[in-house]
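Engineer: pasting the structure only:
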């Protein structure tokens, strides 16, 4: 995709997230890889509802900022996913979405498999989501925590903070993020009730047929 088209797509899809309440205020950040290996990134303290395509932070293939406004302070997160997932990572999205954050607050939430296996699509689009400890916004240690996972996960949940998803392109990454938030909402709405989750065999078949 040409740079001008990617700039427009980032802003259009970010506004969609904002308009539907999946991002609020100046929270969240998005990055996407350019054909030349560079990155376009949403600026720090910017609102998804009012992004300017011309002001997106522009990094070259060597990771140097060459244009646009000052980038998000969460660059360590984005860079870690691009470094560890290589060609699999064409975009990274980080939100502070309500239900996923709420689910991360419960002490008994599974740290190795954050989303209960209630429906197939989170398994198909995300695989197992790793719950990481709390990190203060902008803490470079977040990037190190991602690197320690050695590309084993396409999505992580930062406890008391928000989810991060990496995908092949901006559209599929945002769709996967939306699936994560919907699954977290379903998990909270059914919490404490007797539910019929997917069986181990069903999960195995989904995992074998679909790769996050």
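Structural biologist: Yep, that arrived. The structure displayed is predicted, hence computed values, not measured ones.
Engineer: rest of the way, CA atoms for contacts and neighbours
Structural biologist: Fine.
Engineer: what about stretch 84-93, distance to the chain center?
Structural biologist: When distances are taken as CA atoms, centre = their mean, to the nearest Å, stretch 84-93 is centred 11 Å away from the chain's centroid.
Engineer: okay, how far is it across that stretch, tip to tip?
Structural biologist: With CA to CA, to the nearest Å as the measure, stretch 84-93 spans 16 Å from end to end.
Engineer: Show me which parts of it are buried, residue by residue.
Structural biologist: Going by neighbour count (16 or more other CA atoms under 10 Å), the buried part of stretch 84-93 is 84-85, 88-93.
Engineer: Closest one of those to residue 105?
Structural biologist: Nearest to residue 105 out of the buried residues of stretch 84-93 is residue 93 (CA to CA; 20.8 Å).
Engineer: My guess is the closest one contacts residue 177. True?
Structural biologist: Yes - under the criterion of CA atoms under 8 Å, residue 93 is in contact with residue 177, at a separation of 7.4 Å.
Engineer: and the comparison structure, right after this:
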């Protein structure tokens, strides 16, 4: 099986897993993955992540021009910004409208510099600091410009009133990090107002040293 075919199957399989567990719904969310030749596979516009046909997944060339498959998601500029500003190892981008993350994005006391409180080590290890970006209309290329403005310093962002976006070295890594973001957002909401004991600065620094994020 070719790399292209294998990646199409992996996108469809992981997308269905995300959908079946309620991390996305309806026709929301989109996923992309970069192949070794620089081309990009990306989920089609208006498609359900729970019912993807691998053969119809859109293909873009290394300049993000549509060259095959169904019409790609309107969020291509958002995905492109992560590939263009991340490291050469950035291999996938996942964008969802997951419930708890969106809820966290609209609360007035959410820290825009780091939306996730340090509840467990795993969000620090997998995500680092997650920046809150302002609201943009879906499909607005300005979302990509906002990501470029971060100069590759964040592998994950939360779009206000919209949802999280996570980049990873592999598709599986990006999906795992996205799931960690949503789980931590849920914990943040569950513990809000209960004065939870969070990890301290020394504990966070220890994790950053032990699990550096390039």
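Structural biologist: Structure's in. What do you need? Being a predicted model, the structure only gives us computed values, none of them experimental.
Engineer: thinking again about what came up before, looking at the buried residues of stretch 84-93 of structure 1, which is nearest residue 171 of structure 1?
Structural biologist: For these, the minimum distance to residue 171 of structure 1 (CA to CA) is 8.7 Å, reached by residue 91.
Engineer: Does anything pack onto the longest helix along structure 1? Which helices or strands?
Structural biologist: Of all the elements of type helix in structure 1, the one with the most residues (DSSP state H) is helix 170-189. Contact here means 3 or more CA pairs under 8 Å, 6 or more residues apart in numbering; DSSP states H and E; on that basis helix 170-189 of structure 1 packs against helix 3-19, strand 91-94, helix 98-104, helix 120-126, strand 162-167.
Engineer: Please repeat the previous calculation with a cut-off of 7 Å.
Structural biologist: Using 3 or more CA pairs under 7 Å, 6 or more residues apart in numbering; DSSP states H and E as the contact criterion, the elements in contact with helix 170-189 of structure 1 are strand 91-94, helix 98-104, helix 120-126, strand 162-167.
Engineer: Go ahead and name everything in contact with the first one.
Structural biologist: Put plainly, it is strand 91-94 of structure 1. By CA atoms under 7 Å, 6 or more residues apart in numbering, the list of residues contacting strand 91-94 of structure 1 from outside reads 28-33, 78, 162-170, 173-174.
Engineer: how about that strand, which residues of structure 2 does it hit?
Structural biologist: Under TM-score structural alignment, the counterpart of strand 91-94 of structure 1 in structure 2 spans residues 92-95.
Engineer: Filter the contacts of strand 91-94 of structure 1 down to just the buried residues.
Structural biologist: Applying a neighbour-count criterion of 16+ other CA under 10 Å, the buried members of the contacts of strand 91-94 of structure 1 are 28-33, 78, 162-170, 173-174.
Engineer: any idea how far the residue nearest to the spatial centre of structure 2 is from residue 69 of structure 2?
Structural biologist: The central residue of structure 2, meaning the one whose C-alpha is nearest the mean C-alpha position (CA atoms, centre = their mean), is residue 166 at 2.3 Å. Look at residue 166 of structure 2 and residue 69 of structure 2: by CA to CA, they are 24 Å apart.
Engineer: Which of the helices or strands spans residue 26 of structure 2?
Structural biologist: Using DSSP states H and E, residue 26 of structure 2 sits in no helix or strand.
Engineer: Would you confirm that it contacts residue 49?
Structural biologist: No - contact criterion CA atoms under 7 Å: residue 26 of structure 2 and residue 49 do not qualify, at 8.0 Å.
Engineer: who has more neighbours, those two?
Structural biologist: residue 49 (28 against 12; other CA atoms under 10 Å).
Engineer: Spatially, what comes nearest to that one if we skip its sequence neighbours?
Structural biologist: If the residues on either side of it in the chain are set aside, residue 49 of structure 2 comes closest to residue 15, at 5.0 Å by CA to CA, 6 or more residues apart in numbering.
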